[in-house]
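Asks: Provided below for reference: sequence and predicted model.
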Amino acid sequence: MDRTIRTCEGRTRLGLLRAVGLGAALPALALSLAVAQAAPASAEGRTAAAPPAATTAWGAYLSALHASRRKDSGRASAYFETAAPEARNRLRFLILALRSHVLAGRMERATAAARRTVALSGGGPTMARLVLALHAAKQERFGAAQDHLDRIAHDSVMRLLLPLLRAWMSLGRHKDPDLALDEHRDLEEVVQFRPFRLLHRAHLLDVAGRPQRAAEAYAAVTATPAIGSLRVAETRSNFLFRTGDAAAGFETIDRFLAVNPDSMTGRLLRARYEADAPVAPPVGSPADGAAEALLNVASALNLADRPEQALPLARLAVWMRPRDAASAFALGTVLDGDGRHRDAIAVFRTIGSGSVYNWEARKSAAAALVELERYDESSAILEKMAAEMPGRFDALWLLGNVHRSRSAFAEAVAAYDRAYERIADIAPRHWNLLYARGIALERSGQWPRAERDFLRALKLNPGQPYVLNYLAYSWVDRGEQLERARGMLEEAVRKRPNDGYIVDSVGWVEYRLGNFEAAVRHLERATELRPHDPIINQHLGDAYWRAGRRHEARFQWRRALWLGPEEAERKKTEDRLQNGLPPFRPIRRQ
């Protein structure tokens, strides 16, 4: 039974956006923002696609909607442009076109659509006013930018973004940092906004030429949980090196690396400082400050699993600061997390070899290729990276994940073994490598080694719920350590009560022990949490059958087939529908 995907936490690249966000502050922010639902998200444009043929006004509209739902905003943008004039003058049409243009990165079209939208509606929706404000800021027309921002409602994510943008526009217009910082007063009402307020205070004072006050503001930022973010360490150390305090700059980077010792980006940044390379400020103007605000808020939204709102802000951040690698990496990460893998790969590949983000961008591109089932390309990238850096294990770890994703478990074990050999001192943070290798070992029939890896992973990270679940499930499947497995699963479900896979495992233990009514209760709950998983539905059907509920059992088995199980499980389920289950043979309690 394939539990590889069911029990894994996710691909290696998940969470990489933390490197360009505000670290520990962002999950808290996600709870504080009353984020409104956006329209269905469209995608970064497939610019290589041929433009659509001329069509009727409504034909273009329907084609654009279809492309948007397929997350192909490049084609949607093109369809909106080919529509007849009478369609382009409809407000709803313009709003959808504007969003598609932004998501496709076609900012000239977006600006034109924003102007038409404002002219037609009078007030103008948020996206139109935001695009026009940023366009004005790029041209250093800060008064006009402020006028547009003043017409945006102070709600949803704009509770955070608007004060940050207004402050930057005020600085550009009046050259008075104190007047600009007065725009931050609304941020003081929400404690989760504090890291953003402090960081942008520091950036703003730096751009305004107040180095002493900027130094104090950066020091205040590092006293918050946001110091766990690479972006904070990067911007503060950048300031310290530019102002002549190299010792404090190295200390800032070293504090980050103490928490994140495997960060290649952090190590490359430190190496750059050691080489005494020129240091340019990441935020050097009010327009740069606006771009940084967009980047930070996009990062927060992405970590809060709001890619439909993160994506346009990430796009706008790149528009405002097109040469900033951190913004490009953030955009690629948002695109990839939202299933727009081709577009993500294209963005990751724009991050050149001279950038400290290049290593992670290449890894992320390799992981995105897996989603497109381009396994050979992904493996080639990672093998090349592993050869370039023989002292690092992360490319080989990801290579193991690539092999495991295509069920090449023996190859996965070999890659994980190579990664393991590169680690001089196994530390608690390496539990995940042992867990991943344990899965590959179990799936390739090497149970004794797999069991040792799972137990060692638990020693490194006691009580880790995913390891508890996989090991306990495996024991139950093998008829071993049943009571110990039950205790481990109870602990796992206490820690992850809404994880359908863990709840399923608890139900399966009860089933294997012959406690069918208890099994039904847990498995019904598991199907509520994971209604589209064929294995969980099959398990519930089995429990119903043993509990004497034959009609419900057959219904669940039919549903399991409809959900598309793997071939081996499909055959088992078809046999159940035809013949039912054989007499139950309880396994001995341990």
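Replies: Looks like it arrived, so ask away.
Asks: use CA for all of it now, contacts and neighbours both
Replies: Noted.
Asks: after the one helix or strand Asp178 maps to comes which helix or strand?
Replies: Per DSSP states H and E: Asp178 is located in helix 177-181. Using DSSP H and E, the helix or strand that directly follows helix 177-181 along the chain is helix 194-207.
Asks: Now tell me what touches that following helix from outside.
Replies: 22, 25, 164, 168, 171, 177, 181, 184, 187-188, 211, 213-218, 220-221, 224, 226, 232, 239, 283-286, 289, 293, 296 (CA atoms under 8 Å, 6 or more residues apart in numbering).
Asks: With Ala277 as the reference, measure out to Ala271.
Replies: 9 Å (CA to CA, to the nearest Å).
Asks: okay, those two: which has more neighbours?
Replies: Set side by side, Ala271 and Ala277 show more neighbours around Ala271, with 13 against 9, by other CA atoms under 10 Å.
Asks: then this one, side by side with the first:
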Amino acid sequence: MLTIPVAAPAGASVDPQAALHAYARARLADGDGAMALAVDNYRAALTLDPDSVDVARRSYVQALESGDRALALRSAALLEEQGALPRDGTLLLIGEALGRKDWAGARALTARMAEEGNFSFLAPIITSWITLGEGHYVAPVVAGQDRFAALAQRYIDEHVALQALDRGDVAAAVPAIRRAIALRGGESAALRLTLAAQLAARGAKAEALMLVPAGEATFARARADLTRGKVKAAAVTPVQGYARLLSRLASDIASDNSGMALSVRLARIATFADPGGTEVQLVAARLLSAGGLAQGGVAEARKIPVDGWYGALGQAELVDALAAAGDRQAALALARSLAAEPGAGSERQVRLGRLLADMNDFDGAAAAFRAAQADYGDGQVPWALLLFEGSALEQGERWDEARVVLERAMALAPNEPVVLNYLGYAQIERRQNVAEALDLIKKASALKPQDASIADSLGWARYVTGDVAGAVPVLERAAAGAPADATINEHLGDALWSAGRRYEARYAWSAASLFAQGDGAERIAAKVEQGLKPEYAAP
């Protein structure tokens, strides 16, 4: 086996052929998910041919995904020389300048970022951290006429609060804290812990305790320390504030799956800027796991001390990362342990329930979702928890129980499309109360007309009720919205066949067969070969 050195001797000449071999091996390893091997070979290729923009560009992306800061900076420098640095590369350089306390350099790079446009709305917040580092603080200001004003406002309060606490101004921090936490809602646990520590370290114990709810396992250690007055927390530095900003942006971008690759890169840049920052590690763990880099997610989650304030949050992320990495038994054991703790709360039960459902233990999942409802009084249970329980019962073939729970969910949320669709489609599948079920799905479709899954339900319900002509265009719209969905394409094929469009039906079934599994795959294959027969009809 030819061994490519990861570093060439000083003064070594460029060897494009060897670089090409290393680059090819890197791409193959990258495609196979062998991240460490890919990084080694990208590093080698970059050393052997530092003028190659293609090698530097791939090295840059792989370095960010793998968390190799040195390779990221090296490839970024080469891309910068070639005028080919991606826009997020400017963010990487800003973090490095802030880490060196090179305020002038950070200021210049922030101005460049604003000119580049993509991340210009971050400039007021980054500039405010720079002024704090320089010793003449100026609060972030967003001009009302700025076209990105609303977007920038989403992030400002958290930083105003942290900067005020850095200056010891608790009175200015408290209203900003309230706004920041209200904005983040159910995602505010880590932020609450950080702000509570900062408040307590500045003598605002009562305000700190207000941020950490009593009786919840997630906050138990923090609350105990706060009550005893056992809190020390250094002020957040400019580079740490910057890392938090990128991390928050990465999390928001990830809400749109099309932006997952960028989210992962931003999360990694945040960890480079603040390698010991627990909140940025939490976000990185979550996004790496969701972005197909689960081993990296496991590594980030394991960096978070189990016995620290953020330990419970880190363990929750570790459950998800382990499951995404394929180690479901370890994930399940940890999830059960977390759910069994006093004051575990509904979130842990839901995480356990989802994991059990993914492992086809629907009875266990239903029990976990039911346990999640224990935190709520009569009439206060969120409809989503009832939907989770009803779904688990339905998938576990306990339909009579499921229907009761799903009808409770609908009573609480009569205009929630996902509830209407689930209850309606479950009855259509069983050919029960077909007319009433069709009405539920029609209502769901009217409330959310662009949803491909709901369009499929509506088309299939029309097909089941004998309206083939009305079913076909709706199912065609559903298939256009979700071309990789096996169920939708199978439904479309059945409807097309029944409408006499048999060539198109086989085409739709063939598309379904690319993604179908198990019994469905066998049924669809039979239809492609023999056409639609009663025994091959979709359920």
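Replies: Now that the structure is in, tell me what you want to look at. Keep in mind that this is a model prediction, so the values were computed, not measured.
Asks: list the buried ones in the helix holding Asp178 of the first structure?
Replies: Pro177, Ala180, Leu181 (16 or more other CA atoms under 10 Å).
Asks: mind listing what the second one touches?
Replies: Going back to what we said before, that points to Ala180 of the first structure. Ala180 of the first structure makes contacts with Arg166, Ala167, Trp168, Met169, Ser170, Leu171, as judged by CA under 8 Å, 6+ apart.
Asks: Secondary structure, distance to Lys363 of the first structure and neighbour count for those residues - can I get that in a markdown table?
Replies: Output for these, formatted as a markdown table (DSSP: H, G, I helix; E, B strand; the rest coil; distance: CA to CA, whole Å; neighbours: other CA atoms under 10 Å):
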| residue | secondary structure | distance to Lys363 of the first structure | neighbour count |
| --- | --- | --- | --- |
| Arg166 | helix | 37 | 23 |
| Ala167 | helix | 36 | 26 |
| Trp168 | helix | 34 | 31 |
| Met169 | helix | 37 | 31 |
| Ser170 | helix | 40 | 23 |
| Leu171 | helix | 39 | 22 |
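Asks: Glu394 of the second structure maps to what in the first structure?
Replies: Aligned by TM-score structural alignment, Glu394 of the second structure pairs with Glu442 of the first structure.
Asks: For the stretch 201-350 of the first structure, just list every one of the strands.
Replies: Chain-ordered strands for the stretch 201-350 of the first structure, with DSSP state E, counting those that start in this stretch as the definition, do not occur.
Asks: what's the helix or strand for Ala26 of the second structure?
Replies: Assigned by DSSP H and E, Ala26 of the second structure falls in helix 16-31.
Asks: Could you name the helices and strands sitting against that helix?
Replies: helix 35-48 (3 or more CA pairs under 8 Å, 6 or more residues apart in numbering; DSSP states H and E).
Asks: helices and strands around the helix it packs on, which ones?
Replies: Taking 3+ CA pairs under 8 Å, 6+ apart as the contact cut, helix 35-48 of the second structure packs with helix 16-31, helix 53-66.
Asks: Just say which of those is most tucked in.
Replies: Mean neighbour count (mean count of other CA atoms under 10 Å) peaks for helix 53-66 among those, with a mean of 23.
Asks: quick one on the thing from earlier: export the buried residues of helix 177-181 of the first structure to CSV and tack on distance to Arg558 of the first structure?
Replies: Shown next, in CSV, are the buried residues of helix 177-181 of the first structure (distance: CA to CA, whole Å):
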residue, distance to Arg558 of the first structure
Pro177, 67
Ala180, 64
Leu181, 62
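Asks: Just give me the closest of these to Lys138 of the first structure.
Replies: Ala180 (18.0 Å; CA to CA).
Asks: Next one: the closest one from Leu91 of the first structure, what distance?
Replies: Using CA to CA, Ala180 of the first structure is found at 35 Å from Leu91 of the first structure.
Asks: before we move on, what about Pro163 of the first structure?
Replies: Distance, Pro163 of the first structure to Leu91 of the first structure, using CA to CA: 28 Å.
Asks: what do you get for Gly500 of the first structure?
Replies: Between Gly500 of the first structure and Leu91 of the first structure the computed distance is 43 Å (CA to CA).
Asks: Ok, Ala277 of the first structure next?
Replies: 51 Å.
Asks: can you tell me which of the contacts of helix 194-207 of the first structure are in helices?
Replies: Using DSSP state H, 25, 164, 168, 171, 177, 181, 211, 213-218, 220-221, 232, 239, 286, 289, 293, 296 are the members of the contacts of helix 194-207 of the first structure that sit in helices.
Asks: And the contacts of stretch 347-364 of the first structure?
Replies: 13, 264-266, 268-269, 325-326, 328-329, 331-333, 345, 365, 381-382, 395, 398.
Asks: whereabouts in the second structure does that stretch align?
Replies: Under TM-score structural alignment, the match for stretch 347-364 of the first structure is residues 300-317.
Asks: Mind listing what's buried along the matching stretch?
Replies: Residues of stretch 300-317 of the second structure classed as buried: 300-304, 309-317 (neighbour count, 16+ other CA under 10 Å).
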